[in-house]
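Peer 1: 3D, please:
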Amino acid sequence: MKAEALIFDMDGTMIDSMPWHAKSWVEFARRHGITMPADEILRRTTGRTGTECMREVFERELADDECLALVHEKEVIYRELFDATFTEVAGFTDFARQAAQRGLKIAVGTAGDRHNIAFAMSRLKMDPLPLAIVGGDEGLAGKPEPAIFLEAARRIGARPERCIVFEDAPFGIEAARRGGMRAVAVCSSHSPAELAGAHVIAAVRDYHQLARSNFLETLDAALA
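Peer 2: Next up, the predicted model:
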């Protein structure tokens, strides 16, 4: 089977942002008197859309407009914290460029909203740009539901079974499985064991490791 497309999650997969999301959750929780520990917040929210996250953290039903205001507050904190030390997951932009040069379609499927997407893309300066970016504020169910990845595949005209999802979180790995896609576990914030699955064809710390393993050159064989 020949691979057609690579679909990348954003936070923790394209950009090394998860420590800063954790710090922003700590500050947000302090402001709102939330006692849930940061590691529990991350476990329950990573991969979910903003409105889903707020309902998880506040542990009650919230109106959509209230959720959106809270999401905006939290993500402003995150962007302010991460801006001065913005970094990609090592080797990402070079890897994505090389994949595109080999004829693979590149897309992004993230639970992040349009503001966080713009923040990341303006700093990554990908060349070429992804053919499609699907965000978490487009009305689709968050991960572990596969809707975001399936929509990314649809927009670029790729068959799900010929897409490889790159993910750093258990919910995202599960979303790839539910969507009928293979996955690469990017172990920037979780261990390989936490991101394991029969559909996971590689588990790496960063994209330099993928390059050293000739991943792109042997991708079709890995799908056979």
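Peer 1: going by C-alpha atoms from here, please, whenever you check contacts or count neighbours.
Peer 2: Fine.
Peer 1: ok now stretch 196-206, how far from the chain's centre?
Peer 2: Taking CA atoms, centre = their mean, to the nearest Å, one finds stretch 196-206 lying 15 Å from the centre of the chain it belongs to.
Peer 1: name the residues that touch it?
Peer 2: 89-92, 173, 177, 181-188, 192, 195, 210, 222 (CA atoms under 8 Å, 6 or more residues apart in numbering).
Peer 1: any chance of a PyMOL selection covering the buried ones in those?
Peer 2: A single PyMOL command selects the buried members of these (16 or more other CA atoms under 10 Å):
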select buried, resi 89+90+92+173+177+181+182+183+184+185+186+187+188+192+195+210
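Peer 1: please enumerate the strands of this protein.
Peer 2: Secondary structure of the chain (DSSP state E): strands at 5-8, 105-109, 132-134, 163-167, 182-186, 200-204.
Peer 1: one more to line up against the first:
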Amino acid sequence: MPRYEGVLLDVDGTLVDSNDAHAEAWIRALRGQGIEVSYEEVRSRIGKGGDKMFREVAGIDDDADPRAKAVDQDRARLFLEEFVPGLKGIEGARGLVERMKADGLKVVAASSAKRDELEKLLKIAGVEGMIEEATSSDDAEESKPDPHIVTAALEKAGLAPDRAVMIGDTPYDVEAAGRAGVAVIAVRSGGWDDEGLKGAIAVYDDVADLLANYDESPLGRRAYEG
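Peer 2: This next block holds a predicted model:
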């Protein structure tokens, strides 16, 4: 196993149980512009950024269609005002971050959320003030599964790809990190099974499961190969 120096940490679905809320906010915001989409169409794409969501479920070019800005603003308002107050952190989130930091690992948030959303989500997870750096959709030209958010997080943390590992909950985390040359530890708490998380070097039920098995995990076996 490589010796990791830092962890890139997804937030939605990994530290906070928020994926269903994101899906509902998208559906309601799209409906407000006369665009009807199914829950399944949207939920299966949570973890991708808004640019991908517009194109794939609504056929909207977010750079050219004025409805895109209206949907984005309404989705953000709905999520922050109606859903965020009821969200809960996933058990083990703070404990895992504490353990990683005690191990000397740099911990960086690498999220597709907008910056104002990310701040609130980190607070809900109980890890605000514990994350050394954070990247959001505001820091990347393209969202997951493009690798830009991951590469931005690496740059902020001063980490080489082979000295970092990402913890995420969606196939889009696995793909984005893989395209950036970063290994992924996946958790099932976002709603995907092992087949959907194929490509991860290890899969756990959630961050509490990873913490409980930390010593045997890729994080606990931090030693140079050879």
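Peer 1: among the contacts of stretch 196-206 of the first structure, which ones are in helices?
Peer 2: 92, 173, 177, 210, 222 (DSSP state H).
Peer 1: and which of those is nearest residue 61 of the first structure?
Peer 2: Of all these, residue 173 has the smallest distance to residue 61 of the first structure: 26.8 Å, by CA to CA.
Peer 1: could you pull out the helices in the second structure for me?
Peer 2: With DSSP H as the criterion, the second structure has helices at 19-31, 39-43, 50-53, 66-78, 93-102, 115-125, 148-157, 171-179, 207-212.
Peer 1: okay if I get the ones you listed as a markdown table plus distance to residue 131 of the second structure?
Peer 2: Below are the helices of the second structure laid out as a markdown table (distance: least, CA to CA, whole Å):
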| stretch | distance to residue 131 of the second structure |
| --- | --- |
| helix 19-31 | 21 |
| helix 39-43 | 27 |
| helix 50-53 | 24 |
| helix 66-78 | 23 |
| helix 93-102 | 8 |
| helix 115-125 | 9 |
| helix 148-157 | 11 |
| helix 171-179 | 19 |
| helix 207-212 | 16 |
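Peer 1: residue 3 of the second structure is nearest to which of those?
Peer 2: Using CA to CA, the helices of the second structure put helix 93-102 closest to residue 3 of the second structure, at 13.2 Å.
Peer 1: superposed on the first structure, what's the mean shift for that closest one?
Peer 2: Its match in the first structure and helix 93-102 of the second structure itself, once the structures are fitted together, sit a mean 0.9 Å apart by mean CA distance after the TM-score superposition for the first structure.
Peer 1: packing partners of that helix?
Peer 2: Applying 3 or more CA pairs under 8 Å, 6 or more residues apart in numbering; DSSP states H and E, we find helix 93-102 of the second structure packed against strand 106-110, helix 207-212.
Peer 1: as a quick check, tell me the outermost residue of the first structure.
Peer 2: Distance from the C-alpha centroid of the first structure peaks at residue 33, with 28.1 Å (CA atoms, centre = their mean).
Peer 1: ok, that one to residue 22 of the first structure distance?
Peer 2: According to CA to CA, to the nearest Å, residue 33 of the first structure and residue 22 of the first structure sit 16 Å apart.
Peer 1: same thing with residue 166 of the first structure?
Peer 2: Separation of residue 166 of the first structure from residue 22 of the first structure (CA to CA): 21 Å.
Peer 1: again with residue 223 of the first structure
Peer 2: 35 Å.
Peer 1: what of residue 157 of the first structure?
Peer 2: In terms of CA to CA, residue 157 of the first structure sits 35 Å off from residue 22 of the first structure.
Peer 1: those two: which is more packed in?
Peer 2: Using other CA atoms under 10 Å as the criterion, residue 157 of the first structure and residue 22 rank with residue 22 on top: 17 against 12.
Peer 1: corresponding residue for the more buried one in the second structure?
Peer 2: Structural alignment (TM-score structural alignment) places residue 22 of the first structure against residue 23 in the second structure.
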